[in-house]
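In: I'd like to go over a predicted model; first the sequence, then the structure.
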Amino acid sequence: MIKYSIKDLEKFSGIKAHTIRIWEQRYQLLTPKRTETNIRYYDEDQLKYLLNVTLLLEHGFRISQICAMTGAEFNAHLKEVAGKGLNSKEDNMLNAAVNELVLAMLELDEQRFEKIMSSSLLQRSFEEVLIKVIYPFLKRIGVMWRIGEVSTAQEHFIYQLIRQKIIVAIDSLIVRSKSSEKYLLFLPKSEFSDLLILLFTYILKNRGKQCIYLGADIPFKDLQQVAQITKPDVLFTFVKAPASKLDTQAYIYELSEKFGDKQILISGNPYFMEELEYPKNVLLILEANDLIEMLTD
């Protein structure tokens, strides 16, 4: 059984730990369990309940109302809110969408995933959904993954659903002139999670850039060979879970040296990547908006 601390609940729900404790004392919102050594923790059902509470809060319900509801009333209001789609204020709406995606992942619920994507796409372009909903959701998964609160099956389930959407969207884009800037996108050797690099591929192609997408687990020699043939202007890679800072730093230096005449973009875990050094021709991309700003300069 997965165990969550109150700080975990704060990270996943966006509700401060202090507020959760007040709600526990005043409304008996949650009842934390205790380990054999008397350490408080929460289970997955309590996390799901809290995420659903945030959805109702974001749609105008007061916490006193929510806590007074029977289980049947709570579920009925939840279904009503879901049926209305995303029609609250901008920030609340986006946060609600991210929370819905978290629930879809935890419950392995494809129908819920499709519903939130359809609702989001009714109000935004695909790129806006990627940047304002999917990207923040992936960052939240990153937090959950780092502390071991997402199973491999849950992560793979939601990643594949999102991946399919992005690939279809990339395929639907009109091929632009070959005179535009050319990007070579890839994952280094032993890197296999290509979801974010696919997201960046869509952003680039949507702005008329030529993109050559190699995929995951690309040996350095193969990368050099492809670069000689395709002659890209920019190389773009992503490091999700580096084995060590030394190995990643060495890889950055090697990229910079072997492709000295190229612009190199690299993205990855900001808590790790910000501590590294970057040569002049290497630029760290921490957020999707960093890439967009670079393209509009």
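Out: Received, thanks.

In: only C-alpha atoms for contact and neighbour calcs from this point on.
Out: Fine.

In: got the residue ranges for the strands in the stretch 51-200 of the chain?
Out: Remark: strands assigned in the stretch 51-200 of the chain by DSSP state E, counting those that start in this stretch are 182-186.

In: packing partners of the helix ranked longest in the chain?
Out: Counting residues, the longest helix found in the chain (DSSP state H) is helix 152-172. Applying 3 or more CA pairs under 8 Å, 6 or more residues apart in numbering; DSSP states H and E, one finds that helix 152-172 contacts helix 90-106, helix 195-206.

In: 6 Å instead, please
Out: Using 3 or more CA pairs under 6 Å, 6 or more residues apart in numbering; DSSP states H and E, no helix or strand is in contact with helix 152-172.

In: report the angle between it and helix 90-106.
Out: Here the directions of helix 152-172 and helix 90-106 differ by 120 degrees (axes from the mean of the first three to the mean of the last three CA atoms, to 10 degrees).

In: off-centre distance for stretch 216-228?
Out: Stretch 216-228 sits 27 Å away from the centroid of its parent chain (CA atoms, centre = their mean, to the nearest Å).

In: with stretch 187-202 instead?
Out: The answer for stretch 187-202 is 13 Å, by CA atoms, centre = their mean.

In: can you list contacts of that stretch?
Out: 170, 216-219, 237-238 (CA atoms under 6 Å, 6 or more residues apart in numbering).

In: mind listing which of these are in strands?
Out: 237-238 (DSSP state E).

In: how deep is L47 tucked in, by neighbour count?
Out: L47: 22 surrounding residues under other CA atoms under 10 Å.

In: now do F236
Out: 23.

In: how much space between it and I218?
Out: 12 Å (CA to CA, to the nearest Å).

In: is D290 within a helix or a strand, and which one?
Out: Using DSSP states H and E, D290 sits within helix 288-296.

In: put this next to the first one:
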Amino acid sequence: MNYTVLAASKATGINSSRLRTWERRYGIPRPNRSNTGRRLYTDDDLILIRRMMALVNAGLPASEAAKAALSSIEIAIDEIPEQKKDDSYAKIITTAAINYDEATVVNEIRAYRQKFGWARTFDEFLMPGLRMVGSRWSSGELKLGSEHFISAIIRREILLGVAEVHSPNPEANSVIIACPQEEQHDLGSTALWLLLKEAGLRVIYLGADVPTIDLIESTKQLMPSAVILIATAPNSLPTLGLATRGLLAEKVRAKIFVGGSALAYENGIESFPGVRLPSGIESAADVLIKNLG
């Protein structure tokens, strides 16, 4: 039996907006399409959605819940471990998102950055906070507007940090940072931009959703030392593959690096040429600086 998005929403209790976002971000579910482009969900899709929701409600981060559901890993709800690490800073971001509290979160971010530097701020404060916000949104505890609000505040703070860094030496190695076509989430790549600029590299930042043809043309024109591609949503894996293979086909001299949480969803079918970056922002930056600095 086939279900429209509205029927699937009623059957699972998950609103249609969240179903579309899960599909875009995590590749779950993967509905068929009618001749007119409408989503058509099957009974198996509904089972997958309910399984995802049960895992999220039990405390598993949405990205891990999706990975488990898609790979048919059977995780008993009572086997999900409690989060043991300190999540106080993540809670600051989540609370600020819920309350639309710009002043508090900006003051906290700037104080942490001044004390520990940007690299630790990303890995210990901002990214855990964003993961918690995403998880709370997935479970229905937080509105989409709150998520967009806090993401915009964090993006602005990162861009202010980029602007504060002195321009690098014109003779320094140059790198292109981009998200592949259809990848809309660029906070991780923006964070890398800041850390690499702090390290003295010349960064050409192309941002989110860069068409493959434009990425290739820019690389041929600018002749950077490296091209760094960051993908967050599993749905962007095919275009990541197109971009990396396209760069190789054009015989560009730049080293290719790929990173982002979407790589956790590789199924062995897609081919992604290039050096894999570690998952942490600071660790990824360290690898790049070691290779290019």
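Out: That came through, no problem. In this text, all values refer to a predicted model and were calculated from it rather than measured experimentally.

In: got a TM-score for the pair?
Out: TM-score of the superposed chains, computed with TM-score structural alignment, normalised by the length of structure 2, equals 0.63; 220 aligned residues with a CA RMSD of 3.4 Å.

In: format the contacts of stretch 187-202 of structure 1 as JSON lines; extra columns: neighbour count.
Out: JSON lines is the format used below for the contacts of stretch 187-202 of structure 1 (neighbours: other CA atoms under 10 Å):
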{"residue": "I170", "neighbour count": "19"}
{"residue": "A216", "neighbour count": "19"}
{"residue": "D217", "neighbour count": "15"}
{"residue": "I218", "neighbour count": "16"}
{"residue": "P219", "neighbour count": "13"}
{"residue": "T237", "neighbour count": "22"}
{"residue": "F238", "neighbour count": "24"}
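
In: corresponding residues in structure 2 for the longest helix of structure 1?
Out: Aligning helix 152-172 of structure 1 against structure 2 (TM-score structural alignment) gives residues 144-164.

In: what do we get in structure 2 for L265 of structure 1?
Out: By TM-score structural alignment, L265 of structure 1 lines up with F257.

In: starting at the chain centroid, how far to the strand or helix carrying L6 of structure 2?
Out: For L6 of structure 2, the enclosing helix or strand under DSSP H and E is helix 5-12. Distance, stretch centre to chain centre, for helix 5-12 of structure 2: 27 Å (CA atoms, centre = their mean).

In: same question for stretch 146-162 of structure 2.
Out: 14 Å.

In: with stretch 259-275 of structure 2 instead?
Out: 13 Å.

In: next one: stretch 106-118 of structure 2
Out: 22 Å.

In: quick one: contacts of that stretch?
Out: So stretch 106-118 of structure 2 is contacted by T121 (CA under 6 Å, 6+ apart).

In: in it, what counts as buried?
Out: 106, 109, 112-113, 118 (16 or more other CA atoms under 10 Å).

In: still on that earlier bit, once aligned to structure 2, how far is the longest helix of structure 1 on average?
Out: On superposition with structure 2, the mean distance recorded for helix 152-172 of structure 1 (mean CA distance after the TM-score superposition for structure 1) is 0.9 Å.

In: L222 of structure 2 maps to what in structure 1?
Out: Match for L222 of structure 2 (TM-score structural alignment): T230.

In: equivalent analysis for L195 of structure 2, please.
Out: Match for L195 of structure 2 (TM-score structural alignment): I203.

In: number of residues surrounding its match?
Out: 22.

In: skipping its backbone neighbours, what lies nearest it in space?
Out: E127 (6.8 Å; CA to CA, 6 or more residues apart in numbering).

In: still on that earlier bit, how about the longest helix of structure 1, which residues are buried there?
Out: Buried, per 16+ other CA under 10 Å, within helix 152-172 of structure 1: 154-155, 157-159, 162-163, 166, 170.

In: as JSON lines, those with distance to A288 of structure 1 would be great.
Out: Formatted as JSON lines, the buried residues of helix 152-172 of structure 1 follow (distance: CA to CA, whole Å):
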{"residue": "Q154", "distance to A288 of structure 1": "24"}
{"residue": "E155", "distance to A288 of structure 1": "20"}
{"residue": "F157", "distance to A288 of structure 1": "23"}
{"residue": "I158", "distance to A288 of structure 1": "19"}
{"residue": "Y159", "distance to A288 of structure 1": "17"}
{"residue": "I162", "distance to A288 of structure 1": "16"}
{"residue": "R163", "distance to A288 of structure 1": "16"}
{"residue": "I166", "distance to A288 of structure 1": "15"}
{"residue": "I170", "distance to A288 of structure 1": "16"}
